[in-house]
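>>> Below is the structure, and that's it, no one-letter string:
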């Protein structure tokens, strides 16, 4: 399930939750898990493979399965495959199950599992008849979450109307199970793998599978005998049919097990004169069991079928008709009741509507409208914004109650995508003594009177648009998390909410959680502050500061993000304020009617705690669709540039500089393979890109992180590389660009860069372990400078290294991206002249790698990326101006001194002058000094240099290979030998004596080179030392003494 689709997963950043396997196997505690995750777990454990259809993934399934699949089949978990739903979708399953494997054949019970929805199952109907009779080692289990979007308003519905063809034609070797309560869903998930037939398990995902509640039984072992359906169901403690209601009823309803059946079951358990049969096993159809369970007094059997239209076929009705119509001379009358989707959706939320519907189809005179008692216990409702940091509050608070052995706690959420931009969430928490809370669906409000005992409004904006107060009991308190004063609150209430307040005079309590968190110097504490306020509200008159603090400690421990629970509890306690309502509340005229909260989404696209429009945030593929459909609104601005060729606006929108997409045509190593330094030559094709560059400029390469290392990090950090992340554009905060998490971490975020001191300080509040917080705080402080230096300069740790070292520090991915920042382009001197090579740009690069004192390998991020380029691979580049410019006069002498890859810009100089000479243009002399370790291994572009020497482009060369002779010889030694020539070429005023000296390479030879020039001017021009030094400074000002060193 998606990170925001499951309430349980929302709490993982605050509450330390155990591994799902350990949770389910616990003997001492009840797991607080939605049944949907339990279904996925057992499917992964009991299957040879799990197929995840796209419709099921859209319903929130697949995250747990894929996480377990990463642990590998050796760990006992099935491989996961993502597949598409389409006509004939079952053929891929048929092919897989027909293959079989020798390894499967040796196992006592192996199944192939697929997750799909009723719509997906309907597409499989034509192929299910092709499946052969199952054997123990080769069976199909279809797990079908019952969820469908219906109508133009996309209301989520549990209708099974689309499955009428399947129910009618299901092959005889298929078992069809239907489960509704959270307990049933978990039990039937296990039961699915104990049956010898192919199994279709349809379970309620409208409410039951998404609900968080405690387990009620010891889970069955995964290695179970393969049994016939009757035996397996009975061993699990269930029957094919369940009857509830009057044992002498004249009217009996029969319906498939599901959320509506649970609602009718509640009514039938209270009201006399009728009963209801819940069908839990539809296939194989057990006529004997059905006849046995129907009361002998039954005169009418009303069969409720979900139906698309009034003329739709009703498979359950025909099953009942065939079983009961001629069973005896006193057979009851069989009546078909077709339930369309809008009616079904209405009946699921209101007992009053349901009783009215039953009264219309059952000829029973109840004399007065029957009263249905409430669900029992307390009902607490939260309204929140999924983009707010407070979105975690409802699920986190649930963790506290769900682990209490004396309480029953049930928690569910519904999502309204259209409530406001970004959507809104309604969370409901039902609390009561053990076994006191009935199992009807959470959204079903059983009583005909208001049922909500407490209301928490975490998004005050909903007060103006939605009716939030109508279901509140008299005197029920309302907590609003807002900085507003009472006048602002009243001015932001809808007409319905104002009218309710006017009549009920209920207490309104407010807290500015963000301000309290700011006073505590950690904005992330706003949710904890809100929970503390909620606990005080919930406890009522028995609340005390000590009690609230104790409950917070139960939930969080002694500290939250480095702040003591005592200080958070005290700050929250002191910040609560009662909003004193005026004696008269005027209701303005012409106010738009309040909207009712609608259930139309299983998750919401905006999942960040960052306000929309600011900062990095995780988002959904819906945002990607918007970018495609509404291109004009989302398109990136094209930079204005004088260069020809069209800028690709989406190439690197995160950078303000002009970028180009070039193609790698040559990647050739220049040094021998056995040599310990990899110096290589690159050529990029720039045809059609508009890339233009001048002699001596540098090419900025926007390198990528290593793909395997990024995926390894995603798995370790627990993020899905296929999720989308939305990143604001620099210089244009109104624009954003979308990438997958993998793309962002590979291409933009500097994961494997060197963290500055400030990163340790910023990471500190995110650490949950005290020792990690103290260590991070120390390194980030002035006292930790030596430790920081050791980590940064000796161990050369990366951002990922720091995160692994202090593993309890887990900021959300959005926050982490902003803490780390972007990969900076690495600039390399261009080793070609465009005048000579045309649509091409060349680079000379040496791979940077080393071992740390602890033995860990390290790599230069960009040189590693460049070294691994394949021919034809696209590379994003930009141009950076440089000080390495040719002299204005082609006759001026050029003296070039390069060490190693510092030869790159001088190759461009040589190419350009050779090009001029080939066109008959006179050029001045060129002196070339080059230094490296060995001539054989590192005489870079040696063949070209020798050719230029022969044709006179280079008039003199001083080559220094420091390791080839007895004594070490460097370029400054060669310059000393040529002192007279150097003094002549740079020491005069005429053109052939106004030479320009260039040095490119590492910084270490700069002082010796300077001394060589000073000595040459002193010896051969008669300058005193101070005069020679001043003269070289003048050359520097005149751009005739140019250094590009690093």
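Alright, I've got the coordinates. If you're wondering where the values come from, they're calculated on a predicted model, not measured in any experiment. Numbers count the residues shown, from 1 in each chain.
>>> alpha carbons only for contacts and neighbour counts from here, please
Noted.
>>> Against residue 941, how distant is residue 465?
The gap separating residue 465 from residue 941 is 73 Å, by CA to CA, to the nearest Å.
>>> Mind checking which of the two has more residues around it?
Counted by other CA atoms under 10 Å, residue 465 and residue 941 do not tie: residue 465 has more neighbours, with 22 against 14.
>>> quick one: that one and residue 511, what's the gap?
For residue 465, the distance to residue 511 - CA to CA - is 21 Å.
>>> Equivalent analysis for residue 696, please.
62 Å.
>>> again, but for residue 974
Per CA to CA, residue 974 is found 78 Å from residue 511.
>>> neighbour-wise, which of those two wins?
Per other CA under 10 Å, whichever of residue 974 and residue 511 has more neighbours is residue 511, with 23 against 18.
>>> for comparison:
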């Protein structure tokens, strides 16, 4: 079954929930739970860890539940001690520049504002992050510290998971020490009972009405046929692809520019925001997976949670077909997270699940088991390469098609970029390509005052958000507004290969919107030239803009600040951090 698409609009979706429904303490009392594991998750990993921990509780004579903080009133934490041997665990991922994940934003805001007394509340935190970012595990660290400040008692040390290393190993190591600490604190012992391997049971629907079967929708059944705002991660908008053109001339890589029509969607965005798209897996890979497992992919089934009290009734929208699940809901191309024993064979060789099954002929799990264990296929985020002032009815994307050969000789392709590449614009060959999407707000913003200088630094597709910034500054000039200096430092390989938006940038430079257009080509001449070389060349002017002109900076300037400000490196880092605090230094990143 494929995804059914339509552009019909209707009234907004009402979103209400009773106070009682939002009380997790009441639910724990009703269902006999004493451990709750909250997760702040952007890609599904923190949610998976939370589910594992809640399931572990059974081994110690306790009962756990995993919970999305977005679905509950966290002020209820103060009532948690009413439950005997109660424990709150937090698996918190950090997103972007030290931000909470979307589903943990309200929890974060509440922690900042509340002065509730959490005396008697027992807690533990496992943080998920990446040490290559400056704000490593900022969200997990904040939750751990703030709960203690409010009077809660930490019963085990903060766990720090590093996705730049081996996040799975970090979690396993923490988890193996966490449960003995729980046993010691509450005076309980392992029961010796193993919880069921299965979290979901398979139900096959022989004569299911097609109108009741999910065909790729993320939330509401038939939401793609009857579109209702507001549009978000659980209710994406089906945008028509109106433009899909190759940006570069070279054949080695495929860099593309897409335009998505958001007319009549009521979606609003600002320059610097991110657009999220829900991709689909390659149908050829899905068919190969079905063939190797000997499964009928068109069987309609449901995977129902064995825990009837759980809020999460299914691992993905059900009922649906195996084909739909493997195409729209499950990640079949990323290597499974695993321990050190399989690091080289699985991770370094980039074997996804199909490759593992192909290379292990004796391994043939039932397809429903596989569907339960595979992670969810996540939305992919891209910096919006347009300004809503200029393009209010469309969102522009700049992306590079990912394709590489693995150690095994297989060619792996990026799920989303390969899928986007194949989207033919509306009207071409009778097509009407649709992309499920929503907009995620960002802190990556132009300065409020148009006269403030702006310095932008970006290599490759990193230029995408700056296209929106420059478009907006050009629009402001057209409105008769005075606009400050606008400088772009842009890194490419060769002028005839990957100089993206060349004509557009040249036009902005010619009309004066871009005060400076500085492009570094790393492979065009014998001596490689990178963006940092151009930055150092302009160091005096840049320092003046930063130190005296209050320029907003959109990348790193440590070396220039240190040299021109006569500072040690550590002082330069502190200086840039102060710029960050004032909102004058921005990075466009996400985890």
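Good, I have the coordinates. Predicted model, so just to flag it, every value in this text is computed and none were measured.
>>> So after superposing, what's the score?
Scored against TM-score structural alignment, normalised by the length of the second structure, the superposed chains reach a TM-score of 0.60; 382 aligned residues with a CA RMSD of 2.9 Å.
>>> which ones are touching the closest residue to residue 707 of the first structure other than its chain neighbours?
Leaving aside its sequence neighbours, residue 707 of the first structure sits nearest to residue 746 (CA to CA, 6 or more residues apart in numbering; 6.3 Å). By CA atoms under 8 Å, 6 or more residues apart in numbering, the contact set of residue 746 of the first structure is 704, 705, 706, 707, 710.
>>> what's the closest of the residues you listed to residue 841 of the first structure?
residue 704 (19.6 Å; CA to CA).
>>> Would you check that that closest one makes contact with residue 862?
Yes - judged on CA atoms under 8 Å, residue 704 of the first structure makes contact with residue 862 at a distance of 7.0 Å.
>>> Is residue 424 of the second structure in a helix, a strand, or coil?
coil (DSSP: H, G, I helix; E, B strand; the rest coil).
>>> Grab the nearest non-local neighbour of the equivalent of it over in the first structure.
When the first structure is aligned by TM-score structural alignment, residue 424 of the second structure is paired with residue 870. Nearest residue to residue 870 of the first structure, sequence neighbours excluded (CA to CA, 6+ apart): residue 664, at 7.0 Å.
>>> gap between that neighbour and residue 836 of the first structure?
The gap separating residue 664 of the first structure from residue 836 of the first structure is 19 Å, by CA to CA.
>>> of those two, who's got more company?
Higher neighbour count among residue 664 of the first structure and residue 836: residue 664, with 21 against 16, using other CA under 10 Å.
>>> doesn't that one fall inside a helix?
No - using three-state DSSP, the assignment for residue 664 of the first structure is strand, not a helix.
>>> And it? What does it align with in the second structure?
Residue pairing (TM-score structural alignment): residue 664 of the first structure is matched to residue 241 of the second structure.
>>> quick one: contacts for residue 726 of the first structure?
Contacts of residue 726 of the first structure by CA under 8 Å, 6+ apart are 616, 617, 618, 619, 736, 737, 738, 739.
>>> The first one: what's it in contact with?
Okay, so that is residue 616 of the first structure. 610, 725, 726, 727, 728, 814, 815, 817, 818.
>>> counterpart of the second one in the second structure?
Meaning residue 725 of the first structure. Taking TM-score structural alignment, the alignment pairs residue 725 of the first structure with residue 301 from the second structure.
>>> Next, count neighbours for residue 153 of the second structure.
Residues near residue 153 of the second structure, counting by other CA under 10 Å, number 18.
>>> Name the nearest residue to it, sequence neighbours excluded.
Counting by CA to CA, 6+ apart, residue 153 of the second structure lies nearest to residue 122, which is 4.8 Å off, once chain neighbours are set aside.
>>> Count residues in the vicinity of that neighbour, would you?
24.
>>> next one: the one 4 residues further on
Other residues near residue 126 of the second structure come to 29 when the count uses other CA under 10 Å.
>>> what do we get in the first structure for it?
So, by TM-score structural alignment, residue 126 of the second structure is left unmatched.
>>> was I right about residue 411 of the second structure contacting residue 352?
No - using CA under 8 Å, residue 411 of the second structure is not in contact with residue 352, being 11.3 Å away.
>>> More neighbours: those two, which one.
residue 352 (17 against 10).
>>> Alignment lookup: that one to the first structure.
Matched across to the first structure, residue 352 of the second structure falls on residue 798, judged by TM-score structural alignment.
>>> Contacts only, for that match.
751, 752, 753, 754, 755.
>>> for the stretch 351-500 of the second structure, what spans make up the helices?
Applying DSSP state H, counting those that start in this stretch to the stretch 351-500 of the second structure gives helices spanning 353-359, 367-373, 415-421, 464-478.
>>> Give me the contacts around the first one.
Contact with helix 353-359 of the second structure is made by 285, 288, 289, 292, 332, 333, 334, 335, 336, 346, 363, 364, as judged by CA under 8 Å, 6+ apart.
>>> As a check, name the ranges of all helices in the stretch 51-200 of the first structure.
Using DSSP H, counting those that start in this stretch, the helices found in the stretch 51-200 of the first structure span residues 54-58, 63-70, 90-99, 102-105, 118-128, 164-169, 182-191.
>>> Any chance of a markdown table for these, columns distance to residue 351 of the first structure and mean neighbour count?
Shown next, in a markdown table, are the helices of the stretch 51-200 of the first structure (distance: least, CA to CA, whole Å; neighbours: other CA atoms under 10 Å):
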| stretch | distance to residue 351 of the first structure | mean neighbour count |
| --- | --- | --- |
| helix 54-58 | 30 | 20 |
| helix 63-70 | 35 | 20 |
| helix 90-99 | 39 | 16 |
| helix 102-105 | 50 | 12 |
| helix 118-128 | 26 | 20 |
| helix 164-169 | 27 | 16 |
| helix 182-191 | 21 | 24 |
